[in-house]
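# Sequence first, predicted model second:
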Amino acid sequence: MASEAAPVGTESDQSRPNVARMYDYYLGGCHNFAPDRAAAEQVLSIFPDTPVAAQTNRHFLRRAVRHLATEVGIRQFLDIGAGLPTQGNVHEIVRECAPGSRVVYVDVDPVAVAYARQLLAGAPDTTVLRADVRRPDELLADPEVNRLIDFSEPVAVLLVAVLHFVRDAEDPWASVARLRDEGVPGSALVLSHLTLDGAPPVPAQAGRAVYQQSSAPLVPRTHADISRFFDGYDLVEPGLVWWGDWRPEPAPDGDRPGGVSHGYGGVGLRR
């Protein structure tokens, strides 16, 4: 099922594929338009297991958030590049395992923000704002961030499937370091990132070409380059691994619990 109407009060170029709406389509969501679905289908013709990988990434997010809430005791979550609201999002996870936790969702796309505000209206201790991970000072100074997030206490910064849309020239490592420096020791970074490690070069280039026509180019990175985002953090075991291999839970059907992964994920605690 797909939506052909943007939220009231938003302006969106619906003729151009949008990476957040393409991801929503991979996850089986309904907040996408015909150009998003057409581009996503091109990707699926190259990498047919992309929807499974997208679900594996979402499962990684849930396990990481649950770990930080229940095992580490963090009660503040800043989800940057949150995209379109999907079932099992951060505020739903912490509501179950750590009631009273505060969640701030951030995205640069106005339609994603508008949808999130509609769907999360009235949700306690939760807010949504438009900001850009490439401008961390502006993000950290936003009144809505500071209304719910107290940076004198540990906070978890979530950067899940977002930094592979930031070019090297825009120095995403500096942005992550700025967010790290705002937090106190014991704060956390949850990060997942697309890679082409091990992917055949021809289909990999074809997949990237689809995203060149979308709202953001695709910038897959190697394990070594992704590891640099965790400078200043101590990685939680098992470290930076394939999404499905980060503390996998037993699969109900007895199959390997990890699932299909197209990238690496990890959780770090600030020193």
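Cool, the structure landed.
# going forward, measure contacts and count neighbours with C-alpha atoms only.
OK.
# so how far is Ala69 from the most centrally placed residue in the chain?
By C-alpha atoms, centre = their mean, the chain has its centre lying nearest to Val160, at 2.5 Å. Distance of Val160 to Ala69, given as C-alpha to C-alpha, to the nearest Å: 17 Å.
# again with Val103
12 Å.
# who has more neighbours, these two?
Val103 (26 against 22; other C-alpha atoms under 10 Å).
# this is the other structure I want to compare:
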Amino acid sequence: MTDSPAPSVSGQRAPVGVDPTRASIARVYDAFLNGKDNYEIDRAVLKQVQEHMPSAQELAFENRGFLIRVCRFLATQTDIDQFLDLGSGLPTAENVHQVVQRVRPDARVNYVDNDPVVLAHGRALLEENENCRFVAADIFDPKAILENEEIRHFIDFNKPLGLFQMGTLHHYNGPRDAPKEMMRTLIDALPSGSFVALSHFLDPQNEHSTTARDAEEAFLHSPMGSGTFRTHDELLELFPGLELVEPGLVRCADWWPDGPQLRPLTSAQRCIAGAVGRKP
């Protein structure tokens, strides 16, 4: 990271601590969603992946749509009124608090991320909503998350909560089995009645597998350097001890869509999956 501010795409200067010459997961997702809080290096990742998966932006749009529908489900169909969103990324329409607080105005939402740009947006969020908190922490260190005093002061781990890992674990660069242990640690700490929602890049193990693996290689060899596609069975291992809500682990596009699917799914829409599980 550099301490010298650098020009941004809008002519403004990058926040201190932000290196516009290195891709950021949060800013890359922003580029995938046609946002404005990204740099050329982040857009380069999108272009590189699009060479192998032209519909690549649908990965981000399906992930966001899934998040919104899950928030709506938990706010309207359960008694959950506190949410812990790990790897929240840059604010975009709609965010967790916007969806759940429309139904439950007093619902608490704790966002966690460690990207400097996200931190700047998070601080602004604190000023406008007393029921939101932002904590800067490493989402791939579950013990640190669970022991974080700010989080434990705001989230009551003695009552059910909603835990989100939306589009995060496929960006972990360590041992392939590590995300499974991360999720086990987090789930073990949740009280009975809690819900866990997770989305992840999918290798569908069919005629679209080649596209998924090519996109994976593009992600891994891009300036961002992460983006693992796992199989359905591998993703099921990320929900240890949970009872999956119908329809179970499916493509994000198939998890209680807002309307009928009139157009054929793109390759990208077939290569991201999600599920919601309840802890007995």
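Structure's in. What do you need? Quantities reported herein were computed from a predicted structural model and do not represent experimental measurements.
# didn't the residue nearest to the centre of structure 1 look like it was pressed against Arg62?
No - applying C-alpha atoms under 8 Å as the test, Val160 of structure 1 and Arg62 come out as separate, 10.8 Å apart.
# where exactly do the helices run in structure 1?
Assigned by DSSP state H, the helices in structure 1 fall at 19-26, 34-46, 50-67, 90-97, 110-119, 136-141, 143-148, 172-182, 201-212, 223-227.
# Would you check the span in structure 2 matched by the third one?
In the comparison with structure 2, helix 50-67 of structure 1 aligns to the range 56-73 (TM-score structural alignment).
# Residues in contact with the matching stretch: which ones?
Contact with stretch 56-73 of structure 2 is made by 29, 32-33, 46, 49-50, 94-96, 99-100, 166-167, 197, 199, 201, 252-253, 255-257, 266, 268-269, 271-272, 274, 276, as judged by C-alpha atoms under 8 Å, 6 or more residues apart in numbering.
# Stretch 210-221 of structure 1 too?
Residues from elsewhere that reach stretch 210-221 of structure 1 (C-alpha under 8 Å, 6+ apart): 16-19, 39, 42-43, 164-167, 193-197, 208.
# What's the ChimeraX line that selects buried ones from these?
For the buried members of the contacts of stretch 210-221 of structure 1, the matching ChimeraX selection, counting by 16 or more other C-alpha atoms under 10 Å, is:
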select :17,18,19,39,42,43,164,165,166,193,194,195,196
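# which ones among the contacts of stretch 210-221 of structure 1 are found in strands?
Cross-referencing those against strands under DSSP state E gives 193-194.
# And stretch 238-245 of structure 1, what's buried?
Quick answer for stretch 238-245 of structure 1 (16+ other C-alpha under 10 Å): 239-245.
# quick revisit: and the match of helix 50-67 of structure 1, how far out from the chain middle?
Relative to its chain's centre, stretch 56-73 of structure 2 lies at 9 Å (C-alpha atoms, centre = their mean, to the nearest Å).
# follow-up on the earlier one: what does the residue nearest to the centre of structure 1 correspond to in structure 2?
With TM-score structural alignment as the criterion, Val160 of structure 1 pairs with Met166.
# Quick check: that match vs Val96 of structure 2, distance?
Distance from Met166 of structure 2 to Val96 of structure 2, by C-alpha to C-alpha: 11 Å.
# for Gln269 of structure 2, same thing?
Using C-alpha to C-alpha, which is the criterion applied here, Gln269 of structure 2 is 22 Å from Val96 of structure 2.
# So what's the residue count around the equivalent of Ala144 of structure 2 over in structure 1?
Aligned counterpart of Ala144 of structure 2 in structure 1: Glu138 (TM-score structural alignment). Other residues near Glu138 of structure 1 come to 11 when the count uses other C-alpha under 10 Å.
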